[in-house]
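>>> please work out how this folds:
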Amino acid sequence: MATARPAPSWGLLDSVVRLHKVGERTEPDWAVIECSETRAYVTLYNGHDRPDGTSPFRLSPFDGLELLVRVADDPPYPTALSIRLHGDPDKDVRRGTIGGVLLADGGFVVLSSCLPDTRGSSSYIVFDAANASLAMIRANLSLTFLLSVTYTPLPIRRTDGGGYVLALLASDANRKDVVCLMPSPLPFDQPWQLKTPLFPPEKPTWFNADEEFSSQGRAFWVSLGKGVLFCDHQDLLSSSSDNVRFSYIALPLGCEVAFDPTFRTADSSKYRTMRCVGDSLRFVSIEGYTTVHSRDMVLCMWTLIIPSSSSGDQWRKVGEICVGRLREQEGFKNARLPTHRPPTKPMLSSHEDGVVYFMLSDRHKGEDAAKYIYVFSVNMFTGRFVSSWRLPSSCAPHSDPQFLMGSDILKHIKI
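Alright, predicted model coming up:
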């Protein structure tokens, strides 16, 4: 048995989750993540369609689900996750990609998946590092609910040691907002519980979350073009109230992005990010990303102490550097990074205060894909170039930086 060891404390994570075929040769850099509890399901065929109209399929507990991780010894290599299914009844018809990483933060990994079968069903697979548990949870709320803010459920850890609760923001058939909650552990076919959100009047009517995270006893849903919705964990977890009171924080002045009904404007997640650092929110934006030449873009970072409720404009800019000036720095020049493409995909480091990682591709106009993807970091407090590396072509997912994310979940994983 391999000795348990922690993965790197922070690094890049491939968001594509593939299927590890049983019996397929496992590369030496892949390992099974230790899980003391696994709850998974498959659907079994009971025979032909029945006269009473009931489904010929039945849900059955399944103990053959494994989550694997590839952790390279060299920091430039992205970490990746995969799923393996021992005794899979649909093994002959499953193919390649089985899902994606929706969230990897706060000791949780949430995956989207096409499990438990191949007939259009779907589920969330949640890994809870603190309890070393792996659970499959039904993703389909019901035909009467529509996910209105995000498809990604946010895990909220219970304070009584009883696992976690998944939280989703949705709307019902009458377009009434609801908070959908799924406590763990519950059976796969358990319906989601509902609460009523009390949104502040300043919340925009159109609000889609690009990022979700939990910190300091609060849950956050972030629209990188609008602002931040947040609420207390206590409101989500309380059994004494059916309401959840939310607060709203607008982005720094001048940073709001107008809704584009044609969807031709670059997605905000390509050039912005937000995370919690201690008791503060950090917001990073590549200003001018959609309007100016790359050399005139400005890398900016703001901070805001998390208030107890909605408040006025309290953002404070704590760093900025023009891309053209950055390219003139000796470290950037020595790294021989491409300058014909703009930086993209900012990622706040969780272990280096003020350091933000960006990505660059060497794709030229007219080319379908980049040959290489580069990562470089900048200390936003000082505006100085810190480091860079080139991702190996075999580990650069689909030659698209958008398939990579930064995560500190790796430090929680034992293999």
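
>>> every contact and neighbour count from this point should use C-alpha atoms.
Noted.

>>> which ones are touching the spatially most central residue of the chain?
Using C-alpha atoms, centre = their mean, the residue of the chain that lies closest to the mean C-alpha position is Leu103, 3.0 Å off. Leu103 makes contact with 109-111, 152, 212, according to C-alpha atoms under 8 Å, 6 or more residues apart in numbering.

>>> repeat that for 6 Å
Each residue near Leu103 by C-alpha atoms under 6 Å, 6 or more residues apart in numbering is listed here: 109-110.

>>> past the host helix or strand of it, which element shows up next along the chain?
Using DSSP states H and E, Leu103 sits within strand 97-105. Using DSSP H and E, the next helix or strand after strand 97-105 towards the C-terminus is strand 108-113.

>>> so that next one versus strand 97-105, what angle?
160 degrees (axes from the mean of the first three to the mean of the last three C-alpha atoms, to 10 degrees).

>>> now the element after strand 108-113, going C-ward?
strand 123-128.

>>> roughly how far out does the helix or strand that comes right after that next one sit from the chain middle?
Counting by DSSP H and E, the element after strand 123-128 in chain order, helix or strand, is strand 133-138. Centroid separation between strand 133-138 and its chain, computed with C-alpha atoms, centre = their mean, to the nearest Å, is 17 Å.

>>> now Tyr271: how far from Val178?
30 Å (C-alpha to C-alpha, to the nearest Å).

>>> and what of Val298?
For Val298, the distance to Val178 - C-alpha to C-alpha - is 39 Å.

>>> and the helices in the chain, which stretches?
233-237, 323-328, 330-335 (DSSP state H).

>>> of all these, which one is nearest Trp221?
helix 233-237 (12.9 Å; C-alpha to C-alpha).

>>> count the residues that sit near the residue nearest to Ile125 when sequence neighbours are not counted.
In space, and not counting its chain neighbours, Ile125 is closest to Met136: 4.5 Å by C-alpha to C-alpha, 6 or more residues apart in numbering. When neighbours are counted by other C-alpha atoms under 10 Å, Met136 registers 26.

>>> next, the structure of the following sequence, for comparison with the previous one:
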Amino acid sequence: MVAYPPLSSAAFAGTDRSSPWRWRWLCRSGSCWIDASTRSKREGEESEWEEVECTAWRASGCGDGDGDAAAEALARGLTLLVRLADPPAVSALAIRPADGVFLNAASVDVADGNLVILSAAFYGFPRRYYLIYDVAEASLAITPHLPRFCKPSFTLKPLPVRRRRRPRVGEAVVVDDGDDHRNYVLVLMAINFNKDDIICLWPPDPSWSSSSSLPWQRKETRFPVEMNRPWEQYGFSADSVFTLNGIAYWVDLALGVLYCKTSDLLLSDRDVVVEFSFIDLPPGYRADRNLFRPKMFRTLGCVGGSIKFVSVDGYHKREETYFNTEDEEEEEDGDDCIIEPVAAAERKITMWSLIPGGNLGWKKDAEFSVGDLWMWEEFQSIGLPRQQPINPILDPQEDGMLLLLIGDYYNDENDVLRCRDQHMITVDMKNQSIVCSTLLPCWLHLMVPDLVSSDLPQYLKSLR
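Model (predicted):
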């Protein structure tokens, strides 16, 4: 059992308002969270930071001629710096470009095991790039976004998929190869010029011929029939991507989960069509993402070997009929299916688990109201504001543990929603108690910080 830090209202270390972080980790009990910024490390602040080791660089698919050489030189000029802190304080990672190089925009897309994948754009460079930092290899790879004849369809975030090897003697099944840290591919859903749904993979399989200007291998897809109507009318938008037990998942927090076998993605035969299936959200949770920001009130991901879904209900209207057939719509009055926002104290926080097996379904694990949360002894003893919790985040290491943000929100003179103080609390959903609370520094007061789990802070500490 993880030993949580004692209840505290103390601020995180390193709360300087001018802190020019590139990525942030919110560290607690061994789980670390990354959020993205679009600013680079500024001069004159070196004392708090230390360089992250990088000993190898490579570029591929960045154009014919000197394209790869120019991109590799760009990568070599980037310096990663880290400011580490003990949990539950905040660790931060910054980027410092070489002299004369200016960063236009950057974001952390995915953190998966030993990989941290970023998107970055630089002034004077015509294309946007993926930067792949491999912690185990201390290497930085750079490759451009998809070629111009196709565009990402669901998300710009690539999904890292580990290649699988043949079983060793005595092994009954094929397992992931943990010996070769470079044994992975990045997977992106895309649409080509003909508006066909395709899958793009980098780097391509060695058996697949590719020029340096076309580094992405392409495969055809086949989606389930039930996806046709919402796909065309409402659009599938992946809020998160992950793999679990040989299955790749793309999660739309308003519609459901699209998934396929990772083995199908990695087959070298380019003529193989990748078959997808669909998992609906729990009953009543299909929603119009135009009416609310899904990541502000929902999350779905893996905890250990299971898949969990959490929703903070009552902030928005829900529509129950998105996937209904025409016959079902004639029998059901759509207006009766719209649920109006409810009173603040009556809003529910609910956790579900996906039931494995042939007939996938959902089982409710826990539920409590916001009013119940306000009445908990820990909530009152800490002196938390009686505000609404937002931005639920699953702890990938501890089943039943949920992170929530609670802040003192207000509208400024331009009617923009702001936050004076914001607390991050860890809730034990099963025992309905608060096990950890921290006042976030002012530079973390974003309404919906995009946090992902990473092992990088612990790994860097181990190298000290």
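
>>> TM-score them against each other, please.
The TM-score (TM-score structural alignment, normalised by the length of the first structure) is 0.82; 379 aligned residues with a C-alpha RMSD of 3.0 Å.

>>> tell me which residue of the second structure lines up with the residue nearest to Ile125 of the first structure.
Using TM-score structural alignment, the equivalent of Met136 of the first structure in the second structure is Ile142.

>>> show me the contacts for its match.
59, 130-131.

>>> nearest to Phe309 of the second structure among those?
Tyr130 (29.1 Å).

>>> aligned partner of the closest one in the first structure?
Tyr130 of the second structure maps onto Tyr124 in the first structure, by TM-score structural alignment.

>>> now swap in Phe236 of the second structure and tell me
Checking TM-score structural alignment: Phe236 of the second structure goes with Phe207.

>>> what do you get for Ser369 of the second structure?
Checking TM-score structural alignment: Ser369 of the second structure goes with Cys322.

>>> count of neighbours near that match?
17.

>>> any idea how far Arg94 of the first structure is from the nearest residue in space to it that is not next to it in sequence?
Distances taken as C-alpha to C-alpha, 6+ apart put Val298 closest to Cys322 of the first structure, at 4.2 Å, once the chain neighbours are dropped. Look at Val298 of the first structure and Arg94 of the first structure: by C-alpha to C-alpha, they are 45 Å apart.

>>> those two: who's more crowded?
Between Val298 of the first structure and Arg94, Val298 has the larger neighbour count (other C-alpha under 10 Å), namely 20 against 16.

>>> Trp23 of the second structure: which of the contacts of Ile142 of the second structure is nearest?
For the contacts of Ile142 of the second structure, the nearest to Trp23 of the second structure is Leu131 (13.5 Å; C-alpha to C-alpha).

>>> thinking the closest one is in contact with Val116, fair?
No: counting by C-alpha atoms under 6 Å, Leu131 of the second structure sits too far from Val116 to count as a contact (8.1 Å).

>>> map Lys41 of the second structure onto the first structure.
Match for Lys41 of the second structure (TM-score structural alignment): His20.

>>> what's the burial count for the closest residue to Ile34 of the second structure other than its chain neighbours?
Leaving aside its chain neighbours, Ile34 of the second structure sits nearest to Trp25 (4.3 Å; criterion: C-alpha to C-alpha, 6+ apart). A count of nearby residues for Trp25 of the second structure, using other C-alpha under 10 Å, gives 28.

>>> doesn't Trp25 of the second structure fall inside a helix?
No: Trp25 of the second structure sits outside any helix when classified using DSSP: H, G, I helix; E, B strand; the rest coil, being strand.

>>> I'd say it and Ser31 touch.
No: counting by C-alpha under 6 Å, Trp25 of the second structure sits too far from Ser31 to count as a contact (9.1 Å).

>>> to which residue of the second structure is Asp235 of the first structure aligned?
Checking TM-score structural alignment: Asp235 of the first structure goes with Asp264.

>>> Cys150 of the second structure versus the nearest residue to that match once chain neighbours are set aside, what's the distance?
Counting by C-alpha to C-alpha, 6+ apart, Asp264 of the second structure lies nearest to Val274, which is 5.9 Å off, once chain neighbours are set aside. To Cys150 of the second structure, Val274 of the second structure is 18 Å away according to C-alpha to C-alpha.

>>> and if you look at Asp365 of the second structure?
In terms of C-alpha to C-alpha, Asp365 of the second structure sits 41 Å off from Cys150 of the second structure.

>>> the closest residue to Arg218 of the first structure other than its chain neighbours: neighbour count?
Nearest residue to Arg218 of the first structure, sequence neighbours excluded (C-alpha to C-alpha, 6+ apart): Asp232, at 4.4 Å. Neighbourhood size, Asp232 of the first structure [other C-alpha under 10 Å]: 20.

>>> does Val165 of the first structure really touch Pro183, like I thought?
Yes: counting by C-alpha under 6 Å, Val165 of the first structure does reach Pro183; the two are 4.2 Å apart.

>>> quick one: the strands in the stretch 201-350 of the second structure?
Here the stretch 201-350 of the second structure has its strands, by DSSP state E, counting those that start in this stretch, at 217-222, 240-244, 247-252, 256-261, 274-275, 277-280, 298-303, 306-312, 348-355.

>>> same for the last one, what does it pack against?
For strand 348-355 of the second structure, the contact count by 3 or more C-alpha pairs under 6 Å, 6 or more residues apart in numbering; DSSP states H and E identifies strand 306-312, strand 361-369 as packing neighbours.

>>> please apply the same query to the second one.
The criterion is 3+ C-alpha pairs under 6 Å, 6+ apart, and the helices and strands that strand 240-244 of the second structure contacts are strand 247-252.

>>> what about the strand it packs on, how far off from the first structure?
Taking mean C-alpha distance after the TM-score superposition for the first structure, the mean distance separating strand 247-252 of the second structure from the aligned residues in the first structure is 0.8 Å.

>>> what comes up buried for that strand?
Residues 248-252 are the ones in strand 247-252 of the second structure that count as buried (16 or more other C-alpha atoms under 10 Å).

>>> of all the helices and strands packed on strand 348-355 of the second structure, which one is nearest Ala106 of the second structure?
That would be, of these and by C-alpha to C-alpha, strand 306-312, which comes in at 28.4 Å.

>>> residue range for that closest one in the first structure?
The aligned range for strand 306-312 of the second structure is 280-286, by TM-score structural alignment.
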